[in-house]
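> how does the following fold in three dimensions:
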Amino acid sequence: MSYSYLFKYIIIGDTGVGKSCLLLQFTDKRFRHDHDLTIGVEFGSRMIRVDDKDIKLQIWDTAGQESFRSITRSYYRGAAGALLVYDITRRDSFMHLGNWLQDARENGNSDMLITLVGNKTDLESRRTVSFEEGQRFARENNLMFLETSAKTANNVESAFLDTANAIYGKVKEGSIDITSETCGVRMGTTALSAAQQKPKERGGCCG
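Prediction:
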């Protein structure tokens, strides 16, 4: 299927925070209670529409275990967006955000857009991290922020689509160099053919 742009995403965070469940809910509209822990990296994709443009999201879901950290680091390179996920019922996963963020900024490109995601809002009664705490961490580190539930699908679409809208905004204003291999954005056949036609149109009207 043709598309205007391809955006590469990476999903990061501690093991068991629901990264794979968020991906499955977004790509397949379903939730699995018995999702196995990710070994290494899993992959998913979906077509979305932003500003009348078809955009393909290529999403890499990484393992949260420390033993896979070196593998995860190699996937930061060339990612346009990252979802940094913690579990609102597990304070330790929130306390580790600083380490994940440092990894992302050291190994990713400087234009990578990062969205902080507090997952498992369906377990509100077991919450140990307040919305305000997540919001404060995001504000202090210049991140987008929202809370989600992979189980009920609450805000899952927004987590991926808001990030895509922000990336597309950077593409439109020219602050992302889409000719670079490391930017995580690739022009698709639709955008390429439109770009190739522009000089011909100018030549026709001025000749």
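> rest of the way, CA atoms for contacts and neighbours
Will do.
> quick one, what contacts the nearest residue to Arg90 once chain neighbours are set aside?
Nearest residue to Arg90, sequence neighbours excluded (Cα to Cα, 6 or more residues apart in numbering): Thr128, at 6.4 Å. Going by Cα atoms under 8 Å, 6 or more residues apart in numbering, Thr128 touches 88-91.
> now do Ser110
Contacts of Ser110 by Cα under 8 Å, 6+ apart: none found.
> please enumerate the helices of the protein.
Per DSSP state H, the chain carries helices over the ranges 19-28, 69-76, 91-95, 97-107, 131-140, 156-173, 189-206.
> just these: most buried one?
Most buried of those, by mean neighbour count (mean count of other Cα atoms under 10 Å): helix 19-28, with a mean of 22.
> packing partners for that helix?
strand 41-50, strand 53-62, helix 156-173 (3 or more Cα pairs under 8 Å, 6 or more residues apart in numbering; DSSP states H and E).
> list the residues that contact His35.
Residues near His35 by Cα under 8 Å, 6+ apart: 20-21.
> gap between it and Ser67?
Distance of His35 to Ser67, given as Cα to Cα, to the nearest Å: 19 Å.
> any chance of the helices of the chain in TSV with distance to Asp51 as columns?
Shown next, in TSV, are those (distance: least, Cα to Cα, whole Å):
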stretch	distance to Asp51
helix 19-28	20
helix 69-76	26
helix 91-95	34
helix 97-107	28
helix 131-140	26
helix 156-173	8
helix 189-206	13
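> one more to put side by side:
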Amino acid sequence: MATECLATYKVLVLGDSNVGKTCIVHRYCDETYYDTYISTIGIDFKQKIITLDGTPIKMQIWDTAGQERFRTLTTAYYRGAMGILLMYDVSSLESFNNLSYWLKNIQENASPDVVKVLAGNKCDAIPQRAVDKEMGQRIAENYDMPFYEVSCKQNINIEEVFVTLARLIREQRINQPTHYDSGQNGSVNLELKSRLFDQSIKEQWKCAC
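Next up, the predicted model:
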């Protein structure tokens, strides 16, 4: 099947700077891990074609900058997002406390139907742990999100996080197909518009740099 014919699931990765957003995207899409990363400037994205219960799907994963100066740009990318991976660092209490900011941002900018998964990264950093697993579980339960502790370094639960997102997005599309797909009455194809919008903004950002 040609790539352009595949269903495209747009996923945003959100959270504070240095929680491992770029790392998890590279680990999942490229199956690589690097000890150091340059902080994301604005927005970047990668794509990966997966097979979900026998059906090929294109995951379009947007890696967003966590720095405050880029957050206004980041909000533009909520348009058309079907899923959100919200991350914090288990060794950083500040990144956990700032989940309230990101959840409010999601509520204000994302579709009310967007699906969310919460991930606590760096679960392998046991001596540095500052956030208990139970704290993440409580937040996830309060906001009706699946929750995983992950490790990009040790490749723990990386695949599970994105497969869970894909399944939730598929369920949402089945339950409310008109939200993403055009119908006979001229409904807007948000998925197509999202891809065009993403391309336009990314080109503008490159020019600005």
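> mind putting the contacts of Thr128 of structure 1 in TSV, distance to Phe160 of structure 1 included?
Shown next, in TSV, are those (distance: Cα to Cα, whole Å):
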residue	distance to Phe160 of structure 1
Ile88	19
Thr89	22
Arg90	23
Arg91	24
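> counterpart of Ala104 of structure 1 in structure 2?
Alignment note (TM-score structural alignment): Ala104 of structure 1 maps to Ile106 of structure 2.
> sorry, back to before: structure 2: which residue goes with the residue nearest to Arg90 of structure 1?
Taking TM-score structural alignment, the alignment pairs Thr128 of structure 1 with Ala130 from structure 2.
> could you do Asp61 of structure 1 as well?
Using TM-score structural alignment, Asp61 of structure 1 pairs with Asp63 in structure 2.
> one more: Ser93 of structure 1?
Aligned partner of Ser93 of structure 1 by TM-score structural alignment: Ser95.
> count the neighbours of the residue lying closest to its match once chain neighbours are set aside for me.
Distances taken as Cα to Cα, 6+ apart place Tyr88 nearest to Ser95 of structure 2, at 5.3 Å, with adjacent residues excluded. Tyr88 of structure 2 has 29 neighbours, counted by other Cα atoms under 10 Å.
> could you check how far whatever residue of structure 1 lines up with Asn18 of structure 2 is from Tyr168 of structure 1?
Aligned counterpart of Asn18 of structure 2 in structure 1: Gly16 (TM-score structural alignment). Gly16 of structure 1 is 30 Å from Tyr168 of structure 1, where distance means Cα to Cα.
> and if you look at Leu101 of structure 1?
Taking Cα to Cα as the measure, Leu101 of structure 1 falls 22 Å from Tyr168 of structure 1.
> then Asp52 of structure 1?
With the distance defined as Cα to Cα, Asp52 of structure 1 ends up 11 Å from Tyr168 of structure 1.
> now which of the contacts of Thr128 of structure 1 would you call buried?
88-90 (16 or more other Cα atoms under 10 Å).
> now Thr72 of structure 1: how far from Asn107 of structure 1?
Counting by Cα to Cα, the gap from Thr72 of structure 1 to Asn107 of structure 1 is 10 Å.
> ok, Gln196 of structure 1 next?
Per Cα to Cα, Gln196 of structure 1 is found 34 Å from Asn107 of structure 1.
> before we move on, what about Thr62 of structure 1?
Taking Cα to Cα, one finds Thr62 of structure 1 at 14 Å from Asn107 of structure 1.
> that older thread, ok, the residue nearest to Ser95 of structure 2 touching Trp102?
No. Counting by Cα atoms under 8 Å, Tyr88 of structure 2 stays clear of Trp102, with 10.4 Å between them.
> mutual contacts of these two, please.
With Cα under 8 Å, 6+ apart as the test, Tyr88 of structure 2 and Trp102 both reach Gly15.
> so what's the residue count around the closest residue in space to Ser149 of structure 1 that isn't next to it in sequence?
Leaving aside its chain neighbours, Ser149 of structure 1 sits nearest to Lys120 (4.5 Å; criterion: Cα to Cα, 6+ apart). When neighbours are defined as other Cα under 10 Å, Lys120 of structure 1 has 25 of them.
> surely Lys120 of structure 1 meets Arg126?
No. Taking Cα under 8 Å as the definition, Lys120 of structure 1 is not a contact partner of Arg126, at 9.6 Å.
> burial of the residue in structure 2 that Phe145 of structure 1 lines up against, as a residue count?
Aligned counterpart of Phe145 of structure 1 in structure 2: Phe147 (TM-score structural alignment). Neighbours of Phe147 of structure 2 under the rule other Cα under 10 Å: 21.
> you'd agree Phe147 of structure 2 is up against Met135?
No. Counting by Cα under 8 Å, Phe147 of structure 2 sits too far from Met135 to count as a contact (10.7 Å).
> so what sits against both of the two?
In contact with both Phe147 of structure 2 and Met135: no residue, using Cα under 8 Å, 6+ apart.
> got a list of what the residue lying closest to the match of Asn18 of structure 2 once chain neighbours are set aside touches?
Distances taken as Cα to Cα, 6+ apart place Leu37 nearest to Gly16 of structure 1, at 7.1 Å, with adjacent residues excluded. If a contact means Cα under 8 Å, 6+ apart, then Leu37 of structure 1 has 15-16, 63 as its contacts.
> likewise Ile48 of structure 1?
54-57, 161.
> trace Lys172 of structure 1 over to structure 2, please.
With TM-score structural alignment defining the correspondence, Lys172 of structure 1 maps onto Ile174 in structure 2.
> many thanks, I have nothing further to ask.
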